[in-house]
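1. A predicted structure for the sequence below; I have some questions about it.
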Amino acid sequence: MARRALTTTAVTLTATAALLLTGCGGGDSQSDDIKGADSGPSSPSASASSSAAPEVKRPVIKLPSSFQLTFENWTSSDPVEQAVLNDAKEEIRAGYAAIIENDPDSEAVAFYDTEGVRGQTKEWIRSYTDKNLTVIGKLPTFNPKVNLAKTGKGASLSYCTDESEAKTRNRATNKAEGNPAGTDPYVLYSVSLAKNEQGVWQNASVHSERGACSK
């Protein structure tokens, strides 16, 4: 269930017949990118970045209990790093919420993505919705690491996901599928972010590599 690498260069996405919560992007056949999100194991929950600037109204993003996207140790004592983590987390949540809601034109995704990558994120979402698929199960994200640019306007983030219990489900038949047998469930993501004029940290690129991390 991974996302492929998101970059500002146009990339052709291929959707796997199984799930691979892969996101958008380009790279070799061994790399995938993913988006994940929520931390609530119970009924649909809403979340907003706690460090958001008071004048910025973040979108409210809801995920159902059927898809438990959790974030382990996504905290930092540095307020700027925490702001990066918060917005990056919401971007992940927005992508999966768009799949679940069958909404490739999600306004929340547009809010957290730079203009250069929105089209590619939309293609990733449509790789599910065009096949009448949604996502279910559990998708933990862990080991986040943030590096801030000296300019204060850019940042990089890496994190891992475990797709062992994540699946796709056909909306019409209710048939659920996980990754193909033998697929490494761990995916390493490398994300670059840019701070816009409103103070929102937006995704500018995403690259993933399956099997590059473990728990």
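-> Thanks, I have it. Numbers count the residues shown, from 1 in each chain.
2. drop to CA atoms for contacts and neighbour counts, all remaining ones
-> OK.
3. Could I get the contacting residues of residue 159?
-> By Cα atoms under 8 Å, 6 or more residues apart in numbering, the residues touching residue 159 are 141, 142, 143, 144, 145, 188, 189, 190.
4. What is the biggest helix by length in the chain packed up against?
-> Determined from DSSP state H, the single longest helix within the chain is helix 79-100. Applying 3 or more Cα pairs under 8 Å, 6 or more residues apart in numbering; DSSP states H and E, one finds that helix 79-100 makes contact with strand 61-63, helix 107-112, helix 115-129, strand 133-148, strand 201-210.
5. Now do the buried residues in that helix.
-> 81-100 (16 or more other Cα atoms under 10 Å).
6. From what I see, residue 164 and residue 185 are in contact.
-> Yes. Residue 164 is in contact with residue 185 according to Cα atoms under 8 Å; the separation is 5.3 Å.
7. One more to weigh against that first structure:
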Amino acid sequence: MASPGDGIARPRITLPRGDQLVFEPQGTGDARTDAVLRDNAEYLRAVDEAIGDREPTSKAVAFYSTGSAYLDSVEWIGGFVEDGATVTGTVRYVDRRVTFDEDGSAGLTYCGDESKGYTKDRKTGKTDVTPVTKDSYVFYNDRLRKNAKGVWQVTKSVSTRGHKACRP
């Protein structure tokens, strides 16, 4: 993703080979809302990059998250490292909706369609193509706060697999 031109020195993120993340909508036309959507997308890209690089304490993940979201990400990424796995395929993040609270934080809800996203064994190179079930669809409810640099960091993320709001 190109730099948004906001003057913030952002980490360059490269997804693992064969991994693709799609975000809809990418923008709404509202600058503040679009900044939240953009930084959240970069957070998700940073997590996949860290899985590919086998780097649970990735600087890019720390750039786009803090608090329990960062700690949960380190644990999530560590699980892939421990299992000798990486990510591949396409995950779509759709129906992304932002609300702003009086305290300056933002709420972001969205659905993750993992029906074409897979894990791959690093040693064998074999992709684990799993059948599509209701658990292939994940509802996310994230909390973000703008830090002193102007980055909307994920501070908390709660996900629910198989949530009816996200199933086709």
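-> Done, it's in. What you are looking at is a predicted structure, and each value in this text was computed from that prediction instead of being measured.
8. re the thing from before, higher neighbour count, residue 164 and residue 185 of the first structure?
-> residue 185 (20 against 17; other Cα atoms under 10 Å).
9. out of everything not next to it in sequence, what's closest to residue 61 of the first structure?
-> Using Cα to Cα, 6 or more residues apart in numbering and skipping residues adjacent in sequence, the residue nearest residue 61 of the first structure is residue 46, 5.3 Å away.
10. Assumed the one you found was part of a strand.
-> Yes. Applying DSSP: H, G, I helix; E, B strand; the rest coil, one finds residue 46 of the first structure inside a strand.
11. Run a quick neighbour tally on it.
-> Residue 46 of the first structure: 14 neighbours (other Cα under 10 Å).
12. contacting residues for it?
-> With the criterion set at Cα under 8 Å, 6+ apart, residue 46 of the first structure makes contact with 60, 61, 62, 63.
13. Go ahead and flag the most central residue of the second structure.
-> residue 44 (1.9 Å; Cα atoms, centre = their mean).
14. In the first structure, what residue corresponds to that residue?
-> The alignment partner of residue 44 of the second structure in the first structure, by TM-score structural alignment, is residue 92.
15. that older thread, out of the contacts of residue 159 of the first structure, which is nearest to residue 116 of the first structure?
-> Using Cα to Cα, residue 190 is the member of the contacts of residue 159 of the first structure that sits closest to residue 116 of the first structure, with 17.0 Å.
16. Residue in the second structure paired with that closest one?
-> Aligned partner of residue 190 of the first structure by TM-score structural alignment: residue 141.
17. mind checking which helix or strand its match is in?
-> Using DSSP states H and E, residue 141 of the second structure maps to strand 137-146.
18. If you count contacts, what does that strand end up packed against?
-> strand 106-121, strand 152-161.
19. Turn those into CSV, columns for distance to residue 132 of the second structure.
-> Formatted as CSV, these follow (distance: least, Cα to Cα, whole Å):
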stretch, distance to residue 132 of the second structure
strand 106-121, 5
strand 152-161, 12
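20. Out of those strands, flag the one nearest residue 72 of the second structure.
-> Closest among these, once you apply Cα to Cα, is strand 152-161, at 8.4 Å.
21. The residue opposite residue 100 of the second structure in the first structure once aligned - how many residues pack around it?
-> Structural alignment (TM-score structural alignment) places residue 100 of the second structure against residue 148 in the first structure. Using other Cα under 10 Å, residue 148 of the first structure is surrounded by 15 other residues.
22. now residue 148 of the first structure: how far from residue 200 of the first structure?
-> Going from residue 148 of the first structure to residue 200 of the first structure by Cα to Cα, to the nearest Å gives 14 Å.
23. nearest spatial neighbour of residue 88 of the second structure, skipping sequence neighbours?
-> residue 19 (4.2 Å).
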